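Asker: I need the structure of the sequence given here:
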Amino acid sequence: MAGIADAAPTGQQIADERAIRRRGITLFLLTLTYFFSYMDRQILAILLELIKADLKVSDTQLGLLTGLAFAIFYAGLGIPVARLADRSNRRNIITWSLAIWSAMTAMCGLAQNFAQLLIARIGVGIGEAGSSPPSHSIIADLYPAEKRAGAMGIYALGVVLGSGFGTMIGGWLAHLYGWRIAIIAVGIPGLLLAVVVRLFVVEPRRGLSETKPVSDEARPSLTQGFASLWSNHAARHLVIAVTLTSLIGYALTAWAPSYYQRSFGLTLPQIALILAPILAIVGSISGVVGGKLADRYGKRHGIHAQSWLVAILKTIAFPFALALYIVPNVHVALICYGIALLFQNSYLGPTFALIQGLAPLKLRALWAAITLLVINLIGLGLGPTMIGVLSDLYRPAMGAESLRFALLTMAGVTPWAIWHYWRAGVHLRNAANMPAPAQKAVA
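Answerer: Predicted structure coming up:
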């Protein structure tokens, strides 16, 4: 009996213990990678006016650079990368992706015309396609359901911190040395981070955080993956909700520096010192606290409360988001921006945690990739592009304020997203109240 009790742990048990022990550093490095992803992606926002003047391009062309041209390749490659991540080493995929997009970001600074810059941006999109789906899958395996929204909320810090620091660093470097040096300077450090990720991120066993044993059934096909997500009512509403939210968010974020430059006359250093810290600090507080609140309310009231919490917070933020593009005073506009951001930026952690919790274990990376495909084709692809087109269309009537009214139009889409978050909560609550066989059928 003593021999059995004192039996040495198996190799798998040792690996599992190591993965759990190092999940904090893994989450930190995945968040840092996501930070670089958004910094490299969003730095173009602070540089748009300089690029417009240097390369003689229209708002529509700028919208293509920040939106559709990047998103088509970023989103389109997400599915095959996710299929690869569902069957191979996710850490290595993230490492190579990080190295590729960092190198292509630096190449953007060498572009001499619109076509060259467009090709380099496509390269950034190709590289970044391999980051989020495997990262979501790793986090879901390292953190159990009751802690997953908080972990995803921390991971989502990469969005606001990357966007904020991209604006801050890009603004100052562009002011001092020009837009080309600014974009090269943020691309190169990612190559060093890729080495660190390869050395220190752990590759956990799939299903490590699950209390139920992982099935040995054959991996479902891509078609079955799409069908399984779409047939899940809660997941379908969550995907639509986060897509609409991203459509609005990508559009407003991409054009925010230009808005403050055109409508309020702020300089690049002023935007770097004022707008970027608000985005980084307030956005981070919103993301972390929102994820923690989602975990708490989900544990207390049921998982559906996480979706309803997002709907409530976005409803509070909505009037301030509209006021941002109506008020004529820059100080009032910045206050409205901070309040809106505080309440509306908490959606990513709970949303992706819910989707990962609903996904079959062997389809987690694929469900994440499908979600990101829709988000990025519609949100990232169309959002900034639509603002550029609307701004050009509004210019004959609105003149210099055409961008303001284009942004206000986009902000008005928010209630549609709120409705889908509410419906997702309804389906999650109904599924939780069903008997086990019926619940399985709905899922």
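
Asker: can we go C-alpha only for contacts and neighbour counts from here?
Answerer: Fine.

Asker: need the strands for the stretch 151-300 of the chain, in chain order.
Answerer: Across the stretch 151-300 of the chain, reading from the start of the chain, there are no strands by DSSP state E, counting those that start in this stretch.

Asker: tell me what the one helix or strand Val124 maps to is packed against?
Answerer: Per DSSP states H and E: Val124 is located in helix 114-128. In this structure, helix 114-128 makes packing contacts with helix 23-55, helix 59-66, helix 68-76, helix 90-108, judged by 3 or more Cα pairs under 8 Å, 6 or more residues apart in numbering; DSSP states H and E.

Asker: any idea how far Leu48 is from the residue nearest to Trp230 when sequence neighbours are not counted?
Answerer: Computed as Cα to Cα, 6 or more residues apart in numbering, the closest residue to Trp230 that is not its neighbour in sequence is Arg236, at 5.3 Å. For Arg236, the distance to Leu48 (Cα to Cα, to the nearest Å) stands at 35 Å.

Asker: now Val310
Answerer: Using Cα to Cα, one obtains 32 Å as the distance from Val310 to Leu48.

Asker: compare with the first, here's sequence two:
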Amino acid sequence: MITPQTNDGSPVQFDSTVSRPRAWFAFAMIFLLMMSDYIDRQIIVSLFPHLKEEWGLSDKQLGGLVSVISIVVALGSIPVALLADRFGRVKSIFVMASIWSAATIACMFARNYSQLFAARAVVGLGETGYGSVGSALISALFPKRLHATLLGAFFGASSVGAVLGVVLGGVIAEHWGWRAAFGAVGFPGLLMALGFLLVPDYKNVIVKIAPTLDSKGPASHLTRMFKTLSRGPTMWVLCVAGSFQMIVVSAIWSWAPSFFNRYHGMPPATAAKYAAVLVLFGALGAMFWGWVADRISRERGANKLVMLCVTTSLTAALFIAAFTLALPQSSQFVLILAAASMMTCTVGVSVSAILDVTNPGLRSTGAAVHAFAINLFGLAVGPFLGGVISDHWGLQTALAVIPAAGFLASIFYWKASRSYEADARVAAGTVQQESPAEGTGGKADDAPLGGARA
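Answerer: This is a model prediction of the structure:
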């Protein structure tokens, strides 16, 4: 067993209220549930050929079955995170996982497109807030120097889950039909949800926003809450950057199986396996780039955002080349894999930066704001936009055009790198103000705007 160490060789310090084994058990369960989350999300893409044949669906309709989850996740992410910050993360995640697993099972009983669309929406309802609440749990149980690495692994689990979803969907549908695929992945999710009740939660840091004379109801309170989240522009710029990059990721993940099926003549199960390799490279890339980010940001935290400027640009260039140049199948696949290994570089690093600049009492909420943005303006856009472009100009054209969003992501990551250090210092100052109250076991007091007491 490898014991994490600091730069001088001493062991890293975990949350003093949770033992090291329990912290790593918590991470393992969080990782497994993220896999379950994306297995249930992505299994549908390997079933596209079967659904298209059986129900005569357009690519726009098929893309909608993926996009609806991201839309629902986006709309519910902030309210769910606020509840989790207030009432506990472990119980919240248990409820989420139970809902999305049960809804996945319900998909196998759909008799038409509308019923399947509704069931997929409920899957999204269950998955609402999981990424942000899980991120906050990791950031509380582990020291800061491990955050980008562990968050990269956590969000890398989404790629692993997407791999399994694509492969399992293709293989199961080939042998037992597409309906059986939903049941095969839904029931294990219910078991994992029950196991999550054994995970330790961390003590809530309650942020109470004091009313003012000019308060004008819920809208004013919400405005003040957002101002409390982060006092600078970094968080909002990161949300824009992440959204552009997730357009690329979601389009590639959703349409790769169909691309291999249509343009290279592969059977659906074989196309799913090729797409799974692509997604697996994304999972490895998320963990690798998180590891790199932790190391290059030791002296200057903004270095990890500068790194994202480079990797998002390279991702866009490689995908565009792969889908526009006249290349042999093997050469095209190599370029696609190279781009796939970088396209998920942002997931853990961007969230770790969000947590660095967010008020510690609102970490789940801060991560949820980011999740709202990347789901509604990124993950929901990619599959649907790909379907629309494909219906009019062909799938290869869609996959050649959409990756250009990575160049826009690069610009905004550079902009975020310019303000990150100042905003992180403000958040660190908030933590120092709270530290005398931490560990006292006393009851939380009302704190002024921007303050928090444990």
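
Asker: where does the TM-score land?
Answerer: The pair, once superposed, lands on a TM-score of 0.86 when counted by TM-score structural alignment, normalised by the length of structure 1; 408 aligned residues with a Cα RMSD of 2.5 Å.

Asker: Arg236 and Leu48 of structure 1: which has the busier surroundings?
Answerer: In terms of neighbours (other Cα atoms under 10 Å), Leu48 is the more surrounded of Arg236 of structure 1 and Leu48; the figures are 22 against 18.

Asker: quick check: that one touching Ser258?
Answerer: Yes - counting by Cα atoms under 8 Å, Ser258 is a contact partner of Leu48 of structure 1 at 7.0 Å.

Asker: touching stretch 301-310 of structure 1 from outside, list them.
Answerer: The set of residues that contact stretch 301-310 of structure 1 without belonging to it, under Cα atoms under 8 Å, 6 or more residues apart in numbering, is 294-295, 297-298, 344, 346-347, 350-351, 354, 418, 421-422, 424-429, 432.

Asker: one more time with 6 Å
Answerer: Outside stretch 301-310 of structure 1, the residues that touch it by Cα atoms under 6 Å, 6 or more residues apart in numbering are Ala294, Tyr297, Gly298, Tyr347, Tyr421, Trp422, Gly425, Leu428, Arg429.

Asker: same check, this time on stretch 330-343 of structure 1
Answerer: The contact list for stretch 330-343 of structure 1, computed with Cα under 6 Å, 6+ apart, reads Val282, Ser286, Leu313, Ala317, Phe320, Ala321, Leu324.

Asker: to which residue of structure 2 is the fifth one aligned?
Answerer: If I follow you right, that is Phe320 of structure 1. In structure 2, the residue paired with Phe320 of structure 1 according to TM-score structural alignment is Leu318.

Asker: identify the residues contacting its match.
Answerer: Leu318 of structure 2 makes contacts with Ala339, as judged by Cα under 6 Å, 6+ apart.

Asker: mind listing what's buried in the helix or strand hosting it?
Answerer: Taking DSSP H and E as the criterion, the element that holds Leu318 of structure 2 is helix 303-324. Along helix 303-324 of structure 2, these residues count as buried under the neighbour rule (16 or more other Cα atoms under 10 Å): 303-323.

Asker: do the same with stretch 112-131 of structure 1
Answerer: Neighbour-count burial for stretch 112-131 of structure 1, with 16+ other Cα under 10 Å as criterion, is recorded at 114, 117-131.

Asker: what's the answer for stretch 141-155 of structure 2, then?
Answerer: Within stretch 141-155 of structure 2, the residues that qualify as buried are 141-142, 144-155, counting by 16+ other Cα under 10 Å.

Asker: now render the residues you listed as CSV, adding distance to Ile402 of structure 2.
Answerer: Putting the buried residues of stretch 141-155 of structure 2 into CSV (distance: Cα to Cα, whole Å) gives the following:
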residue, distance to Ile402 of structure 2
Leu141, 38
Phe142, 37
Lys144, 35
Arg145, 34
Leu146, 33
His147, 30
Ala148, 27
Thr149, 28
Leu150, 29
Leu151, 26
Gly152, 24
Ala153, 26
Phe154, 26
Phe155, 22
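
Asker: keep only those of the residues you listed that are in helices.
Answerer: Counting by DSSP state H, those place Leu141, His147, Ala148, Thr149, Leu150, Leu151, Gly152, Ala153, Phe154, Phe155 in helices.

Asker: just checking, the first one touches Asp15?
Answerer: Yes - using Cα atoms under 6 Å, Leu141 of structure 2 makes contact with Asp15 at a distance of 5.1 Å.

Asker: give me every residue that touches Cys107 of structure 2.
Answerer: Cys107 of structure 2 makes contacts with Leu116, Ala119, as judged by Cα under 6 Å, 6+ apart.

Asker: so what does it match up with in structure 1?
Answerer: With TM-score structural alignment as the criterion, Cys107 of structure 2 matches Cys108.

Asker: cool, and Ile411 of structure 2?
Answerer: Counting by TM-score structural alignment, the partner of Ile411 of structure 2 is Trp419.

Asker: could you say which helix or strand contains Gln424 of structure 1?
Answerer: Residue 424 of structure 1: Ala, not Gln. Taking DSSP H and E as the definition, one finds Ala424 of structure 1 inside helix 414-433.

Asker: post-alignment, that helix versus structure 2, mean distance?
Answerer: Its aligned residues in structure 2 lie a mean 2.3 Å from helix 414-433 of structure 1 after superposition (mean Cα distance after the TM-score superposition for structure 1).

Asker: elements contacting that helix?
Answerer: helix 233-264, helix 304-323 (3 or more Cα pairs under 6 Å, 6 or more residues apart in numbering; DSSP states H and E).

Asker: redo that, cut-off 10 Å
Answerer: helix 233-264, helix 304-323, helix 348-358, helix 436-442 (3 or more Cα pairs under 10 Å, 6 or more residues apart in numbering; DSSP states H and E).

Asker: centre of the chain versus the longest one, how much separation?
Answerer: Taking Cα atoms, centre = their mean, to the nearest Å, the mean C-alpha location of helix 233-264 of structure 1 is offset from the chain mean by 11 Å.

Asker: and the angle from that helix to helix 23-55?
Answerer: Helix 233-264 of structure 1 and helix 23-55 meet at an angle of 40 degrees, taking axes from the mean of the first three to the mean of the last three Cα atoms, to 10 degrees as the criterion.

Asker: in helix 233-264 of structure 1, what's buried?
Answerer: Going by neighbour count (16+ other Cα under 10 Å), the buried part of helix 233-264 of structure 1 is 233-263.

Asker: lovely, talk soon.
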